[in-house]
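K.L.:
structure for this input, please:
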Amino acid sequence: AFGEDQSRIRKDHAPENMAILRHIALNLLKHDKTEKVGVKSKRLNAGWNESYLMKVVGL
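P.N.:
Predicted coordinates for the structure are as follows:
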């Protein structure tokens, strides 16, 4: 969902740190029940719509 295969983050603990952040983001999107669409659509919507992003993050 986040293009992990194309990621160039390979040094030290960066891959593990990014995996944790991706997991958190994925969980936030999965638990959002305001829209009945897939995770990919929610991710794109959060990228385009700042108010939806703030709603998903909980701010």
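K.L.:
C-alpha only now, for contacts and for neighbours.
P.N.:
Fine.
K.L.:
quick check, central residue of the chain?
P.N.:
Nearest to the geometric centre of the chain sits Ala25, at 3.5 Å (C-alpha atoms, centre = their mean).
K.L.:
so which strand or helix has it?
P.N.:
helix 14-31 (DSSP states H and E).
K.L.:
structure for this one too, so we can compare:
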Amino acid sequence: MRAHWGVENQLHWVLDMAFDEDSLRYREGNSAANMSIIRDSGLNLVSAEKTAKVGVKIKCLKAGWNDDDLLLVVTGQAPVGEGKT
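P.N.:
Next up is the predicted model:
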């Protein structure tokens, strides 16, 4: 029983806080399952990025605002060129 609530508290709480999962209403066909896969993949990518010491929601916002941050989240590598080292 505790293991179930551990998953609920760690994974689902993060999904709800970062992606506002509880308010989403996907009902037609496979849309709920498809969006769940996309959100889980996004959470995995954002969680793997360790250079920024901020939460998942802030990392998502930064990746949406800045192409360099997006590249860092998606590929795990900082952009090369334009005077950066």
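K.L.:
tell me how the two chains score on TM-score.
P.N.:
Overlay of the two chains. TM-score (TM-score structural alignment, normalised by the length of structure 1): 0.87; 59 aligned residues with a C-alpha RMSD of 1.4 Å.
K.L.:
now the following helix or strand past the helix holding Ala25 of structure 1 against helix 14-31, angle please.
P.N.:
Sequence order places helix 39-48 as the next helix or strand after helix 14-31 of structure 1, per DSSP H and E. Going by axes from the mean of the first three to the mean of the last three C-alpha atoms, to 10 degrees, helix 39-48 of structure 1 is angled at 100 degrees with respect to helix 14-31.
K.L.:
which part of structure 2 matches helix 39-48 of structure 1?
P.N.:
Aligned by TM-score structural alignment, helix 39-48 of structure 1 falls on residues 56-65 of structure 2.
K.L.:
ok, average deviation of that stretch from structure 1?
P.N.:
Once fitted to structure 1, stretch 56-65 of structure 2 is off its aligned match by 0.8 Å on average (mean C-alpha distance after the TM-score superposition for structure 1).
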